[in-house]
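Asker: here are the coordinates; sequence isn't available:
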């Protein structure tokens, strides 16, 4: 399974138009409650500004002229009731949720990408009706004042732009200022006309249209319904304003509902009056002698009506011009505003870019202007019929989801609009809309009969309305939400977006796993890098491929996925779309063989163009996928180094679990009893250190005590080695920066391994440069472990010859070479020699104990320390392991001579130390160590006794074991701090090194100390925590007993000490004692300094050089 690509956060800075919400008006996002600052009346009044569009009068007049009074009025009343019922749930849901019609559609059955189709439908509605209104005004300017149409189009388009740039803020002012004037100019001429010609009312109601039949005709009624039903899309424009209604809880109930009904579905009531007015005015125009074309023109209608009130033709012309211009501006600011929102939503999802709502405002007006200049609106009637079917299908699916699915629980309650929480396509809305479009087109093109053709728009709405609940029930509503929002966020007032770093209300935020933080809906919409990492199952590609994989063989799926298959799919879709459009156009034309030939030629031309376009799209997509895959691969390679140790540890863990389960059990058992091993070892080492400090111990016994201590330290190192395996398994290797006295350090290792080599009767050679740095920095224990592992392996597999340790230094980089003359390693084994649980496959190799972890641990430790281990070998001749490691040096400083602590340099009450440990030997050891130094030591065997003594004695220091019966040391430390309120320092002591960690904030201890306890380390910590001033035993300089040595002998020993060659010093002292037995006393004292690695005292004891 591929890991999710990590994407670095890059702060998104929006341009001034997007950042300014006064201009942006919350396009693409939830309308924040803090932004709903206008009164309910003002919002409703702004929404009602859309009723001013004169296309209503034109439609009402055209329907009356075409189908007569009875059919047109019946259609107007029927459609108005249906639109009111359909608009109510849409406006109510939008007002409650604070979303525009696009965001509402997303959450009401269409999905994130599915609603892109409806955004395009809605945007088309806005520029179509913008153009219709502008054409009406331009025609009036041409007819009344002689302004050329092309200039009138530009004027009508440009004048709207500055009124809409600042959204509802300025539009609400425009509508408030113009509403009273418009109402007066709209009502007065109608009253004047009715007063002047009251008899026309009777004639109007009896008017039968151009066909002269005023009876009800179902076909005529259906045709009128199809035209009128396109107005339902106007509900979307009402929603774009209604979303600014103040929250319901902040308003009186009747005020809020009144504003909602008036500004929302109530628009259709006002439109009915205007449709009726247009119907009557058209009849009046015909009665006044106007032509049919003039009678259905709104400008001519109102010029006739104003003429009944005003005698002067010039004033009538002027007043009519003012009224038409005012009506056009009032409706077109709404068309332009709604179009800017629709295009913003459409292009933001297609391009993942949003230059600002103002840019799309200009774009929407430019499209309308282009269509006007090209004269498209002169032949737009057929397009409107088709558009009406598609719009009705959208609204039918939307209303069904809001009015049926949500109340019945077929879809989730509320409106979810964020990309992060939605499926790309919801089959409820998209599927029902597709079914209704197919059914309505079949009806529209006459395939279902004449009546169905007349009622095609109503069929579109009805099929979508019926299909949506069925699909929601069939899919169990699972395609509404890809994931649920975080419930805990609802309690917060605001959250900061990790991308744009602005604060937004929780409803506008989603958690992004790719950017690992909250992200606002706008930044989420515009992000093109995340690949929908939060919902991979809800992407369009996944939704398409899942059913295809279930239905088609794998071979077919692979064929469709390759570039040729993708090209065929895109090309066929394009060709089918063009073919359907051509069929629709051809169906409206008369039968003609020449016309058929022309259509086929046009189709093939478009097919060629479509093929080229499809191939370009497929190649571009393929290139993008390759680039994305390359980016992911490069990112994976760049991250691989960071994850290298994690993968190594995981692989080692898995290998041990599968290949060496029994050995793992044994290892874990040994680690588990390490606590029990450390406890007695603690007593051994502790008392060995005490005896070593005791001056009463004879000198001849001191070597034995030192042997006991060194053996104990070696045993402790073995236990640490077992713990190292556990730490490597758990990935918890910790490195320390120690000061290593390199000559002494190397001599210890050389002397230890030389004994092993001598036991096998092979030679051991140490080859080092003449001068080595006295002090280097590294992890001493890990470096010792690496060298001992490599040298032990070399000795183990060498039967004859010898082993050589060679050291070279270059620019603080140490290069160790371990060369042996052993059996060597086969070439096949070299590749896996460092893998866990792997041992050489040489059948002639001696049988040696081991589980195959030594070299694995060595290589891992070397790499963790920043070095490397390499090997070269020849089978039968030997091997050379090379370790390269940075050992940074330190300026040489005189070594402070270690002095033995004898007590404290203070008077008064001795410091009281309370020791809590279930091990009696450890308690006795600490008491024997501290009491001679002037401490008052109190002992407790468990936590309860420790708490009792703490209350009674008020100790100055606590030494607490971690693993005690009844109460752990951690709990005991907490009670000492919280329950007793004691501030005395606490040192935690444990035999389990895995339990120890330096104190962190909020913990109750001051320091940690592992068992076996180092006396020097314990005294150093006590001195630091209690501020003790120690007293030391005087250590006299060595007596000049070494004066028996000759100057040349002393000079030779001084040279060996200067280079730190302790092994050479020991060999030379043995030779001198054999030459001069009487010098044994002086040599013994010099040997004592060397055994303690006190090279400064050794040099001081040598005779001075001759001048």
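Answerer: Perfect, thanks for sending it. As the structure is a computational prediction, the values presented were derived from the model and not from experiment.
Asker: hey, let's count contacts and neighbours off CA atoms from now on
Answerer: Will do.
Asker: now do the strands in the stretch 851-1000 of the chain.
Answerer: Applying DSSP state E, counting those that start in this stretch to the stretch 851-1000 of the chain gives strands spanning 868-874, 878-886, 888-889, 901-904, 912-916, 936-940, 957-961, 986-990.
Asker: second structure follows, compare the two:
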């Protein structure tokens, strides 16, 4: 039996004094990449067969969700159109600025945001904290999207909400099992239909009821408890309250990156298409998101002013689109199309939520326990948490939940973006090349780890009125400012010494090709007997039978419970070997 077949069997613990690696059946599943989709790893060039356009459309397909309509309506009803528009604009600018460096690193070096985070100020174990923040994002928004889908099923088919929650959750599991291969097809096939069903009705409404634009622009908010108009003017507190809810979506960039890591190598021939795809599907997602939020508020105002709907009903996307469809078609057809739109939209986003959540949980669990249970285990786990939230009727306290979560998400994303943009490129304290492999990084890097804890904790305290009522609306701004200034300060204070435990990975082959892309040269993993591409490999501290140098994959090294394969810390002052091609 070959070494590869031995690894791919469902075996228990291997007691081998030479390797001392736990290779379980679930670890064997990690070798079946169609199921595991490079959960813990660099995405190799041999797997990345999609063009830039396909990757971009797949990534943007995930933002088909209708939660933006609900969020826009909710913040607009509470704060008025003027505050909502400025808050949404502020949110979009922050997302664009922070999303660009993250998207570039993911697409250029073919690693997900957790792997980017490890080498951008957090360390090998430090990024487990941010993984939990991201996993929370995926099940919160899975529950939100599932709630919207259940509302559509109840309205159109009479299915009780509790059953709708269950159906909307279980439905996505089979679609997520086979990872990027299936998701890319789903997103590409459904996007044209989704665009037609969403854009055309809104355009018709604007043409038929131009006065609705004036009503929308003059809307000053409404007290949802009494139904009375508030006539709020534009004020900074209202803008920040709006931005706080919207900025809970800042972690969406991590889901975009789960697709962007499969971008093809950047070459002179495809450079323009490569950049277009990265910018559009990376930070560019927020342009579409902001437009949907504005449209959601417009439709809510239309329902309240012209159809006398209550604010709670007017903020539900299924009722919004049902009302628009009924403008130009019979009720039965309008209802049918509204339900179809809701189902398509929510399936498109929730396959992404479930997929990304399974990656985040698996990655964290494996690093902490050095045991690989398989991505599918955490797919079910993430969906189960979402079902509990739906059954708790999270839609009723949507704004409060998102505003609270935004503080944690902003702290994480802004900290990583700051380390890349300022510490790596401006101050040159942080190494430019991304690093994620065990043994190359310190366990904890205080630059990012402390920055996130401090900025999130202080902003949450602000949110809960610890520092008074006057500053409470500005908690997202507090998180943003602290996450922007703390990483450079801590990097200076520590002199950047906690970024890299080693600068030499023990492999003489260059990491990058002539265009600065991760090379596709393959090396044999001494534990699994499988060949992995060079960026995913590191020299093993255990020599071969004849004293020769051996290599181990990051996947196998992450499950090395004994730690004997981990290279020792590199003595200070030892330079890294020169490489013929550096990343641009």
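Answerer: Good, I have the coordinates. This structure is a prediction, so every number in the text was calculated from the model and none was measured.
Asker: which one of the strands of the stretch 851-1000 of structure 1 lies closest to residue 795 of structure 1?
Answerer: Among the strands of the stretch 851-1000 of structure 1, strand 878-886 comes nearest to residue 795 of structure 1, with 11.1 Å by CA to CA.
Asker: re earlier: could you export the strands of the stretch 851-1000 of structure 1 as TSV, including mean neighbour count and distance to residue 662 of structure 1?
Answerer: Listed next are the strands of the stretch 851-1000 of structure 1 as TSV, based on neighbours: other CA atoms under 10 Å; distance: least, CA to CA, whole Å:
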stretch	mean neighbour count	distance to residue 662 of structure 1
strand 868-874	17	29
strand 878-886	20	30
strand 888-889	17	42
strand 901-904	16	49
strand 912-916	25	38
strand 936-940	19	40
strand 957-961	25	32
strand 986-990	24	28
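Asker: of all those strands, which one is nearest residue 36 of structure 1?
Answerer: Among the strands of the stretch 851-1000 of structure 1, the nearest to residue 36 of structure 1 by CA to CA is strand 986-990 (60.2 Å).
Asker: immediately after the closest one, which helix or strand?
Answerer: Next along the chain after strand 986-990 of structure 1, taking DSSP states H and E as the criterion, comes strand 1007-1010.
Asker: where in structure 2 does that following strand fall?
Answerer: The aligned range for strand 1007-1010 of structure 1 in structure 2 is empty, by TM-score structural alignment.
Asker: could I get the strands of the stretch 851-1000 of structure 1 in JSON lines, plus columns for distance to residue 758 of structure 1?
Answerer: Converted to JSON lines, the strands of the stretch 851-1000 of structure 1 look like this (distance: least, CA to CA, whole Å):
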{"stretch": "strand 868-874", "distance to residue 758 of structure 1": "24"}
{"stretch": "strand 878-886", "distance to residue 758 of structure 1": "19"}
{"stretch": "strand 888-889", "distance to residue 758 of structure 1": "33"}
{"stretch": "strand 901-904", "distance to residue 758 of structure 1": "39"}
{"stretch": "strand 912-916", "distance to residue 758 of structure 1": "46"}
{"stretch": "strand 936-940", "distance to residue 758 of structure 1": "48"}
{"stretch": "strand 957-961", "distance to residue 758 of structure 1": "43"}
{"stretch": "strand 986-990", "distance to residue 758 of structure 1": "38"}
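Asker: ok, which of those strands comes nearest residue 258 of structure 1?
Answerer: It's strand 986-990; of the strands of the stretch 851-1000 of structure 1, that one is closest to residue 258 of structure 1 (CA to CA) at 72.9 Å.
Asker: tell me which helix or strand the residue nearest the centre of structure 2 sits in.
Answerer: Residue closest to the mean C-alpha point of structure 2, counted by CA atoms, centre = their mean, is residue 254 at 2.3 Å. Using DSSP H and E, residue 254 of structure 2 maps to helix 252-260.
Asker: that's all I had, so thanks and see you.
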